[in-house]
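Asks: the following comprises the amino acid sequence and a computationally predicted model.
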Amino acid sequence: MILVYIDKYKKVTDVAKELNMKQPSVTFHMKSLEEEMGAVLFESKRGRMILTEAGQALYPYALKITGLAAEAKKVVRDYSVLEKGTLCIGADQGTSIFPLPLLISSFTKHHTGVQLRIINKPTQTIKSLLSDHDIDIAIFHSTDHQQSSDDAIVINPLLDDELVVIFGPQHRFADFEHIDPQHIAMEFFIQHAEGSFINEFTQQWSSNNSIHLWERIQLDSMEAIKLTVQSGDHISFFPKRSIQLDLEQGLLKSLPIPGHVIPNIRPVIAFQQDPTHLSLRNEFVEFSRNYTF
């Protein structure tokens, strides 16, 4: 507030210089404040501008207002330079295993004041949340030919991946170099959650190859699917990049999915073309696209 600067510098010319304003502008603000308060707040004595008694009574409040204004500017600056803020990210089950953990771990190291809220749901639910503006960013598995039905949504690929058949190290497939669709039809199969990308793929794959899967179990948790496959006679379909460590440690084995398949699956990042959380959202999108997996 102009009153605080008048009390500090005692000259209109010095206040104008401090605030990078012209002297008439300072005088205008002084008169406007007096009109707003309905009292004379300033008086000139011996070439110095000082506060009247009314001005002195207003001074403590003006000081608080000036301090709050400075604090407000800092808060806004923190958000604009990505030092603070909250970003809501929705991810389907597959991308919640990989690559999301790597992305959010690295991103938060670079932006320590930013809070991330993660929602883990089936693929179709994540897409709906993004369309309804309930999340800022969506990360999910897709195929090369899949496009959004909403023109306002931008979809960018993150990396290439593939779906494979997974099974435990003691499973009979461990001795096979190749399998065909009939082999898969003869095994206990674990189906993924309704609405998930892999569930939809599996149904389409079964139809394309004219087989009926022996779906004894359906699990919403992909971690639970991995553990069940590791310890038993079941098989399932899984993104290969999500089980790379399990394969290297010998906890799981995999083979290419046989028959008519949908090639080139990939995790993608999607967002609405609107200004909501623009700086923070765009920073995470750009960070994800440039991340080296």
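Replies: Sure, I can see it.
Asks: every contact and neighbour count from this point should use C-alpha atoms.
Replies: Fine.
Asks: next, the buried residues of stretch 277-287.
Replies: 277, 280-281, 284-285 (16 or more other CA atoms under 10 Å).
Asks: same deal with stretch 253-268?
Replies: Neighbour-count burial for stretch 253-268 [16+ other CA under 10 Å]: 253-258, 261-262, 265-268.
Asks: export the residues you listed to TSV and tack on secondary structure and distance to residue 102?
Replies: Listed next are the buried residues of stretch 253-268 as TSV, based on DSSP: H, G, I helix; E, B strand; the rest coil; distance: CA to CA, whole Å:
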residue	secondary structure	distance to residue 102
253	strand	23
254	strand	23
255	strand	26
256	strand	26
257	coil	27
258	coil	30
261	coil	28
262	coil	26
265	strand	19
266	strand	16
267	strand	13
268	strand	14
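Asks: tell me where the longest helix sits in the protein.
Replies: Secondary structure of the chain per DSSP state H: the longest helix is helix 53-80.
Asks: for that one, buried residues please.
Replies: Buried, per 16+ other CA under 10 Å, within helix 53-80: 55-56, 58-59, 62-63, 66, 79.
Asks: presented hereafter is structure B, for comparison with structure A:
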Amino acid sequence: MDLKQLRAFLTVTETGNVTRAAEVLNLVQPAVSRQIRLLEEDIGAPLFERERRGMVLTEAGEVLVGYARRALLELDRARVEVGGVGQGVTGLVTLGLLPSSIDMLSSPLASAVAAAYPGIRIRIAMGYAGTLQRWLVTGEVDAALLYGVEQMAHIQTMPLIEEPLWVIGPKNSDLSPERPVPLAALTHQKLVLPSAPHGIRTLVEQACAAAQVTLDVSVETNALSVQRSLVLGGHGLTILPPIAVADDLRGRKLKGAPLTAPDITRTIVLALPTNRPTARAVRCTVDLLVDEAQRAVSSGTWLEGRWRG
């Protein structure tokens, strides 16, 4: 097993196709196929099923992919740190951010890190809370902003921001920030919601159980962009923190109103692993991430956010 084989394996995994992987790796297709074959011989099991729709991971491939990603990530970290010896704080820091906040935080954070610690290189990974939590435990990210985190032995958290969930609808709806909507008022509305076990769906279902309310969920999707598109297209209302569609609310493409009876809130937390040491570069980057989150709340950019850090 060598690094070329692992890179070929991961690239085929991500593209789902040997031809596209060869283009990404700037290799000929037979060379990529050979690297996969050698890796399969070394592992002693097939890593892909060759199907009409592309290359699909086998059970053995699913097991290997996490190890391969971590191995290459550790090598990249080593390259950055060794190359920066004697140059102050250096390192590769991988952060996990939620879809609702990644656009707002990424650019100012990158600018802050470049100005304060030019020897630090950051990677920003987007995922939903459950995915980021898993990546944090396995070492695929160094720190993350999460919500709805259960107590876990290998994660420590610090509350940063509390934000409400709103009912979000198309621009022709009668929703208004000044008129909270009782949860029970949604019982006769078509709703577009994430599917379980998405964190927001869990919060909504807990509130429905407490209020003895049954909602009519017409479409389920775990893609924020699809939720937004379906609401814009008039397929139903949705429930989201206002920051998730802040630009649409400010631009009056969508309308929103706070949920009430009961109020539903989520708390964004900074999460760090406890099953491994936190490098100095990670601590420095996390401090800047917290600063940028606080600045977003105080400036009103983080719509309806309340600072708890």
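Replies: The structure has been received and is ready for your questions. What you see is a predicted model; the values in this text were computed from it and never measured.
Asks: what TM-score comes out when they're superposed?
Replies: Once superposed, the chains reach a TM-score of 0.63 (TM-score structural alignment, normalised by the length of the first structure), with 214 aligned residues with a CA RMSD of 2.9 Å.
Asks: picking that back up, how about the buried residues of stretch 277-287 of the first structure in TSV, adding secondary structure?
Replies: TSV is the format used below for these (DSSP: H, G, I helix; E, B strand; the rest coil):
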residue	secondary structure
277	coil
280	helix
281	helix
284	helix
285	helix
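Asks: check contacts around the residue positioned nearest the centre of the second structure.
Replies: For the second structure, the residue whose C-alpha lies nearest the mean C-alpha position (CA atoms, centre = their mean) is residue 127; its distance is 1.8 Å. Contacts for residue 127 of the second structure (CA atoms under 8 Å, 6 or more residues apart in numbering) come out as 96-99.
Asks: helices of the second structure, residue ranges please.
Replies: Using DSSP H, helices in the second structure cover 3-15, 18-25, 29-43, 59-83, 102-116, 129-138, 199-211, 224-232, 246-250, 280-299.
Asks: turn the ones you listed into CSV, including distance to residue 50 of the second structure.
Replies: Below are those laid out as CSV (distance: least, CA to CA, whole Å):
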stretch, distance to residue 50 of the second structure
helix 3-15, 11
helix 18-25, 10
helix 29-43, 12
helix 59-83, 13
helix 102-116, 35
helix 129-138, 27
helix 199-211, 34
helix 224-232, 29
helix 246-250, 42
helix 280-299, 40
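Asks: what's the spacing between the equivalent of residue 162 of the second structure over in the first structure and residue 267 of the first structure?
Replies: Under the alignment (TM-score structural alignment), residue 162 of the second structure pairs with residue 160 in the first structure. According to CA to CA, to the nearest Å, residue 160 of the first structure stands 7 Å off from residue 267 of the first structure.
Asks: count of neighbours near residue 15 of the first structure?
Replies: By the measure other CA atoms under 10 Å, the count of residues near residue 15 of the first structure is 22.
Asks: quick one: contacts for the equivalent of residue 131 of the first structure over in the second structure?
Replies: In the second structure, the residue paired with residue 131 of the first structure is residue 137, using TM-score structural alignment. Going by CA under 8 Å, 6+ apart, residue 137 of the second structure touches 154-155, 273, 275.
Asks: ok, these in the first structure, which still hold?
Replies: Mapping the contacts of residue 137 of the second structure onto the first structure (both residues aligned by TM-score structural alignment, their matches' CA atoms under 8 Å) leaves 155, 273 still in contact.
Asks: may I ask which of the contacts of residue 137 of the second structure has the most neighbours?
Replies: The contacts of residue 137 of the second structure, ranked by neighbours (other CA under 10 Å): first place residue 273, 22 neighbours.
Asks: these two touch, right, it and residue 136?
Replies: Yes. Contact criterion CA atoms under 8 Å: residue 273 of the second structure and residue 136 qualify, at 6.3 Å.
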